[in-house]
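A.B. asks: Structural data only, the sequence is not supplied:
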């Protein structure tokens, strides 16, 4: 239970409420021990005196205890519910915050469905454990000990008979828990894989349908479900043995006690009322024992869930502010790479000893074949990843010494994939500056060549874009991401100018928006378009992670090397079309 115990630190904020809940629970449990004794008195009085009035008094006493016990039980359950809901709320918030602060490298390797599973099914498992399992442990212990004391007080011999099967129940429980733990952990991991595939297929349903791969995906999902079902059946086999065994041993204890008690009544060493009361206390004694199985199941589920949560919550935030990190203040926009080597995996570098300098207000175009390291270069500037060797500097400051919020406020990023969120157009443009005025939002949209199409919508800037902005065209989404970056008014702009998925007119508008955005800023752009290349002050060509060539468009053409080859195969047609 070492992972579950780590969750207990979140309970510190609820110490007062926990004490209150435990008080209600103790009172409720102690009240529950009284009815068998009252029933004993009722039966013995009725058989000995035959007095209806005395029996009625015992009945009234039982009714009063039942009412008071119900009130305290209701208060205890409500108090426990507030603790559990608060606990899950705190853990879910902590998990969400951690996920958002984890580096790009973590998200590159972690399926979205896995994270969704952590936020949903694992939270449910913890809620069940803390709400219905852990909350009842104190009551179960008090009930067990109280019932045992009452049995001993009536007849220590009877108590020994009642306890005869307890060691076997304990051994059965321990044996089963050793089998259940790994099974629950494997089942949860497989459920995460099923969730991940569902999320991936739902997100890419257009691709699935476009390539008529529905049946292929159904078969893939069927395999995942088969594995999930196999694991469920393994669990069922354990329960098939475990639960009946627990029931048999519990009932055996009851049979032994009633047999011994019945003999004692016949011989006169025990009254009929005591036998009836002992049956009630035996049920209280076996109730917690029968609950042990359910508690073990809940505990194993919670431990598996807590281990999964720990994998995320305790994952190191490799990209984080240093204690002495600084704010950038006024930024000139100078970028410098000093002997930078970088790889997404240890020992597998995609950039090798790269050094370059981008002057303030200069536009640098980055070119190269697929896998040459272009994206890695622009990812290092806003510190999406940390270098393995060397330094990346902005205005002479190592980016690792700058507060992330300050760094990314001054470095605007336009990704190749245009990602929008559910909400209005205005909310999406103002994502990086929620306090922006309508005038500022419209100015940014005009710079991005987006104002015209936005105003054509009936609701204008208050138009809802739908999930991931799917109600907009690809070009419209791209221009909105440019507007989002422009609203930050960054001194440094990094982007990918790929526009292959749009028509010629939209491509022209996007190109104009990018050129407008680069004006008066330091810009680093992965160049695919001839217009970007020609407007760049300088071009670097990467080859297998090394800067192979550097210069202007004309200089590199004259050199006749890598750039000339790229130009002839990719850019010359654009020159002719222009």
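C.D. replies: Nice, I can see it. This structure is a prediction, so every number in the text was calculated from the model and none was measured.
A.B. asks: make it CA atoms for all contacts and neighbour counts henceforth
C.D. replies: OK.
A.B. asks: those strands in the chain, which residues are they?
C.D. replies: For the chain, strands defined by DSSP state E occupy the ranges 335-342, 351-358, 363-368, 389-394, 397-398, 411-414, 492-496, 522-526, 538-543, 546-551.
A.B. asks: Using a markdown table, lay out the ones you listed together with mean neighbour count and distance to residue 245.
C.D. replies: Below are the strands of the chain laid out as a markdown table (neighbours: other Cα atoms under 10 Å; distance: least, Cα to Cα, whole Å):
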| stretch | mean neighbour count | distance to residue 245 |
| --- | --- | --- |
| strand 335-342 | 20 | 59 |
| strand 351-358 | 18 | 63 |
| strand 363-368 | 26 | 68 |
| strand 389-394 | 20 | 62 |
| strand 397-398 | 16 | 66 |
| strand 411-414 | 24 | 63 |
| strand 492-496 | 26 | 65 |
| strand 522-526 | 26 | 67 |
| strand 538-543 | 23 | 68 |
| strand 546-551 | 18 | 68 |
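A.B. asks: before we go on, here's another structure to hold up against the first:
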């Protein structure tokens, strides 16, 4: 079956190759996340270490924001330590006040500024300090959270989405042939957010963990080296468990993203195909299909949650087990008088609890890291994809093209095996209208897609004004080509904006002139708001003929040298077809025009007609010449006009 072009854009549902050559925005630069756009054959490295390095490079673009967040978090860690130290001091002071003989209380360095105060007043003052530092810590936590949220959402997620979307718009159609639309939508939306999780849920928490370890361990060693060593004896076991858990869950998250792709694809098809689903009363079947995939996603996520749920309590138990060690060995140190109760054991236990909370979070860090790596791999697969169709470094950018088009022994295959086109050769002089006709699957749309370089020929070359298309600047080439499809997408915007889609800065006079040439102004001015009338999604509030004429006006506004018409009257009635053909007759005047159609009424006025069969040109000539020959063209005319005489078929 012939590949039907154009395809629908994944994000705005427009015809993607039309959108692709009109929207040619440079990719955002910066950071090691950018891929090398070359035709290198070396496969990218997507190992965990390589992904981690690339993600680190992405974070490097926001190093100043990271530094600010970490400084605030360091303040939180220090304030936590200060609050614990004050609490320990208060406990020791109370113990000393009740029984001075049994206490080895030593006044801390900050007590001299409280001389002559009663014990109760000192406790109140210490409590006030603890409250002050708690409020300050709360405020710093809030600032850190807001800074992290803004950096993640406003900067990382938004920028990454733009990069992935932009790269997709510049990739060739082979990429879209190989990837389902649900998967691509997921990579722009869900996977981009998943990559950002590495920043706000893995990297920053991991650095905070390291900061906490450094600050808390330094103070714990200051209190008691032996107690610190004993309390951290289970750390190697935690590391082993975390590493093993990561290896177990990584394949599960890969599978989870694949299932989410299927879910998004099913939902997208159900929305876009709502009319077909309702027309054939298949709502129950589609609901059952969506429900089955939804249940599969849910069941698989539950399996992951079950694994995480088993791992997390084990980590928490091991960290809590450390508290038992502290109370046992630390209690003995207190009894022996080697460690104060409040400023020693109580503060140490509090620090260990804080440390245990951070270490227990390793389970979540490992879990989130695996999700981020899977998402990162899927995002980088897009960003690393080499641009198959792009301009050469020193590409020619001719300002004026006459429109002399030539195919020289062109062959083409989508997969490298089965040829869609074989040894196609023809010429089109400036101002000529060349028609192509053939059965479905004969290669008509494929041939048309080679002219604006949506694909490059496998063999041979396509030339314009003697230049191989591969030697021309891609943007300059496509700016001189106008396209009208069988079904043209219209945006939910004003009629004027839709006509000016490829030339947004066009004046109203130019828009109006294009509409007049397309025979569209009469119906436009009859609408309530004229050119400012808002078109519904995909032009649902317009007839097929009206949508097509707006599309013709959109192509004319570009003032193209070459006009490509891909079966523009296939889906309209005879009366509308006549109106559209009249519009196209005006639009094609003075331009090299390539028309694809299986309607004799549309193609018969072409200067030359080529008949395609299984990717080869099997007949060529004018309408009168072809209808007088035995062959495919004459068969087409008999099918469409009946067994009429040769004279009747030849009449315009």
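C.D. replies: Good, I have the coordinates. Keep in mind that this is a model prediction, so the values were computed, not measured.
A.B. asks: Switch the strands of the first structure over to CSV; also include distance to residue 152 of the first structure.
C.D. replies: Formatted as CSV, these follow (distance: least, Cα to Cα, whole Å):
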stretch, distance to residue 152 of the first structure
strand 335-342, 73
strand 351-358, 78
strand 363-368, 85
strand 389-394, 74
strand 397-398, 75
strand 411-414, 75
strand 492-496, 79
strand 522-526, 83
strand 538-543, 85
strand 546-551, 84
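A.B. asks: State the span of the first structure onto which stretch 22-39 of the second structure is aligned.
C.D. replies: Stretch 22-39 of the second structure falls opposite no residue of the first structure when the two are matched by TM-score structural alignment.
A.B. asks: Report how many residues lie close to the counterpart of residue 524 of the second structure in the first structure.
C.D. replies: Residue pairing (TM-score structural alignment): residue 524 of the second structure is matched to residue 454 of the first structure. Residues lying near residue 454 of the first structure (other Cα atoms under 10 Å) number 21.
A.B. asks: and residue 454 of the first structure, what is it in contact with?
C.D. replies: Residues near residue 454 of the first structure by Cα atoms under 8 Å, 6 or more residues apart in numbering: 425, 460-461.
A.B. asks: now the helices for the stretch 451-600 of the second structure?
C.D. replies: Per DSSP state H, counting those that start in this stretch, the stretch 451-600 of the second structure carries helices over the ranges 474-479, 495-499, 508-517, 521-525, 544-557, 574-587, 600-603.
A.B. asks: okay, those helices in CSV with distance to residue 257 of the second structure next?
C.D. replies: Below are the helices of the stretch 451-600 of the second structure laid out as CSV (distance: least, Cα to Cα, whole Å):
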stretch, distance to residue 257 of the second structure
helix 474-479, 35
helix 495-499, 36
helix 508-517, 45
helix 521-525, 46
helix 544-557, 38
helix 574-587, 46
helix 600-603, 47
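A.B. asks: Alignment lookup: residue 158 of the first structure to the second structure.
C.D. replies: Aligned partner of residue 158 of the first structure by TM-score structural alignment: residue 227.
A.B. asks: residues in contact with the closest residue to its match other than its chain neighbours?
C.D. replies: Leaving aside its chain neighbours, residue 227 of the second structure sits nearest to residue 330 (6.6 Å; criterion: Cα to Cα, 6 or more residues apart in numbering). Counting by Cα under 8 Å, 6+ apart, residue 330 of the second structure makes contact with 227, 339, 345.
A.B. asks: Roughly how far does the first one sit from residue 344 of the second structure?
C.D. replies: In this view, residue 227 of the second structure and residue 344 of the second structure are 11 Å apart by Cα to Cα, to the nearest Å.
A.B. asks: the more surrounded of these two?
C.D. replies: Each of residue 227 of the second structure and residue 344 has its neighbours counted (other Cα under 10 Å); residue 344 has more, 23 against 18.
A.B. asks: Need the counterpart of residue 396 of the second structure in the first structure.
C.D. replies: Residue pairing (TM-score structural alignment): residue 396 of the second structure is matched to residue 326 of the first structure.
A.B. asks: Please apply the same query to residue 299 of the second structure.
C.D. replies: Under the alignment by TM-score structural alignment, residue 299 of the second structure pairs with residue 230 in the first structure.
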